[in-house]
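K.L.:
sequence unavailable; structure follows:
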């Protein structure tokens, strides 16, 4: 059933161009295909050989001083392959379907899955994700319920929770990090949190073995890009254009300058 709910062709990006297809109203899914992988460290293809679900994989990787995200990107880089990073708004469909949906995304070729935590004021999002977030909130999709549903999955691909700092603060930094870890998340993206204001969050995340991923944009200064590069673990999230998220018919030509 999950495969019927997902439009796997919502949007496919490459650095040389972008092919668009209508996005699914039933479930907001955005697909990014990166043509160049940043040097984020890590060695060996540990993650793909780990069995027993994401938490078991993460524990082994932590013992090896490598995160699941670093291992995944390192493995792809060693094979000369690109990473397909998928985003969805959790709770847009009933949460008891989330494990099946995540499994379908993995089976469909996702290398990393970003699980969006809905927020009432997603100011960085365009109409598609705004609408999916509103539907999810109307369905009663709380952070705790989403993370509990995530914990029922048994995936080999890393999961990343993505949301806004207000949500993290409301739950509590330490508690949110603990819940994300218990749910099998390998890292977090708090899209409105900048590195120089994130010491407490980085400490809470590190205590649970979570990567902290920050954003750079076309308007970022050299100093900000350096801060983000030094402060991020797992990968750096590059915003390819100014404005809110949403479908376009091409990728800006200057995105490679970042």
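P.N.:
Nice, thanks for sending it over. Bear in mind the structure is a predicted one, so any value in this text is a computation, not a measurement.
K.L.:
can we go C-alpha only for contacts and neighbour counts from here?
P.N.:
Will do.
K.L.:
mind checking how far residue 153 is from residue 78?
P.N.:
27 Å (Cα to Cα, to the nearest Å).
K.L.:
to clarify, my last question referred to residue 85.
P.N.:
Counting by Cα to Cα - residue 85 and residue 78 are separated by 18 Å.
K.L.:
the more surrounded of those two?
P.N.:
residue 85 (20 against 12; other Cα atoms under 10 Å).
K.L.:
contacting residues for the more buried one?
P.N.:
Shown in contact with residue 85 (Cα atoms under 8 Å, 6 or more residues apart in numbering): 31-33, 110-114.
K.L.:
got another one to weigh against that:
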């Protein structure tokens, strides 16, 4: 069974909604949840997620809200924190990683922390049995891929193309998938540009997909009330899970 990983923007439009949405997504096929930490300059994310980040911050999102959401969600749903390094660094990684573990969070995704710069934290992640999800891109050399994936844990985040999330660009991933599999048995999940139309193609040869912008687009639809947003996100999750496993 191939896995569905879903990203949502924490605290948007409010904390209680994020909790209800997270639990509903899990009930409708989402295997792993990325709780996105709103940040003012999300450089790897496309315009939809950037807009949701800005709206969440304008509505008063605080890092403490992430902890409160995680306290409810993480014991019930496989949960990762997805955010930019500054968001983590300013809360002291030496304290934050054990705190995440205590809440039941299973790992971090930090897109602007290059592999070469994450070494100071590797021992801390290992000591707390948390994954620091590694990224592999089509532009990486085989030597670099071998280095990145050798100590990978939970899954490898394969960037489907060079660019930002949500743009839907196409790229033949079979060569890089084959290269990664030469050096690790860690599952590979494909992200960037994955939606209802592309999921079936993107998951070929991989173990799952990561979907963010397609869910966030629903959250940004102001014509929908909270219950309608949750219903539409749940329907999308069901469709995606079916598509990647058909």
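P.N.:
Nice, I can see it. Remember, predicted model here, so these are calculated numbers, not experimental data.
K.L.:
tell me which of the contacts of residue 85 of the first structure persist in the second structure.
P.N.:
Retained in the second structure by both residues aligned by TM-score structural alignment, their matches' Cα atoms under 8 Å are the following of the contacts of residue 85 of the first structure: 110-114.
K.L.:
spatially central residue for the second structure, please.
P.N.:
residue 34 (4.1 Å; Cα atoms, centre = their mean).
K.L.:
any idea what residue 92 of the first structure aligns with in the second structure?
P.N.:
By TM-score structural alignment, residue 92 of the first structure lines up with residue 12 in the second structure.
K.L.:
ok, its match touching residue 55?
P.N.:
Yes. Assessed by Cα atoms under 8 Å, residue 12 of the second structure is found in contact with residue 55 at 7.3 Å.
K.L.:
more neighbours: which of the two?
P.N.:
residue 12 (25 against 19).
K.L.:
the more buried one in helix, strand or coil?
P.N.:
coil (DSSP: H, G, I helix; E, B strand; the rest coil).
K.L.:
what's the burial count for the residue nearest to it when sequence neighbours are not counted?
P.N.:
The shortest distance from residue 12 of the second structure to any residue other than its chain neighbours is 5.0 Å, reached at residue 56 (Cα to Cα, 6 or more residues apart in numbering). Residues lying near residue 56 of the second structure (other Cα under 10 Å) number 23.
K.L.:
pretty sure residue 56 of the second structure is touching residue 36, no?
P.N.:
No. The pair residue 56 of the second structure and residue 36 fails to qualify as a contact (Cα under 8 Å) at a distance of 10.7 Å.
K.L.:
overlap in contacts of those two?
P.N.:
With Cα under 8 Å, 6+ apart as the test, residue 56 of the second structure and residue 36 both reach 9-10.
K.L.:
which residues of the second structure fall in strands?
P.N.:
Counting by DSSP state E, one finds strands in the second structure at the ranges 3-9, 32-36, 78-82, 107-109, 131-132, 134-136, 156-159, 188-191, 208-211.
K.L.:
just name the most buried of the ones you listed.
P.N.:
Neighbour counts (mean count of other Cα atoms under 10 Å) averaged over each of those peak at strand 208-211, with a mean of 28.
K.L.:
what stretch of the first structure does it fall on?
P.N.:
By TM-score structural alignment, strand 208-211 of the second structure lines up with nothing in the first structure.
K.L.:
now stretch 47-59 of the second structure
P.N.:
Using TM-score structural alignment, the partner range for stretch 47-59 of the second structure is residues 127-139.
K.L.:
now do that stretch: distance to the chain's middle.
P.N.:
17 Å (Cα atoms, centre = their mean, to the nearest Å).
K.L.:
what's in contact with that stretch?
P.N.:
Residues contacting stretch 127-139 of the first structure (Cα under 8 Å, 6+ apart): 25, 27-28, 89-94, 117-120, 122, 245-246.
K.L.:
top of those residues by neighbour count?
P.N.:
residue 90 (32 neighbours).
K.L.:
and the biggest helix by length in the second structure, what does it pack onto?
P.N.:
Counting residues, the longest helix in the second structure under DSSP state H turns out to be helix 226-244. Under the contact definition 3 or more Cα pairs under 8 Å, 6 or more residues apart in numbering; DSSP states H and E, helix 226-244 of the second structure sits against strand 3-9, helix 15-27, helix 199-202, helix 213-219.
K.L.:
tell me the residues of the first structure aligned with that helix.
P.N.:
So helix 226-244 of the second structure sits over no part of the first structure, by TM-score structural alignment.
K.L.:
aligned to residue 58 of the first structure, what sits in the second structure?
P.N.:
Aligned partner of residue 58 of the first structure by TM-score structural alignment: none.
K.L.:
with residue 108 of the first structure as the reference, measure out to the nearest residue to residue 58 of the first structure once chain neighbours are set aside.
P.N.:
Distance criterion Cα to Cα, 6+ apart; nearest residue to residue 58 of the first structure, sequence neighbours excluded, is residue 68 at 6.1 Å. Residue 68 of the first structure sits 19 Å away from residue 108 of the first structure, taking Cα to Cα as the criterion.
K.L.:
who are the contact partners of the counterpart of residue 150 of the first structure in the second structure?
P.N.:
In the second structure, the residue equivalent to residue 150 of the first structure is residue 70, according to TM-score structural alignment. Contacts for residue 70 of the second structure (Cα under 8 Å, 6+ apart) come out as 79, 103-105.
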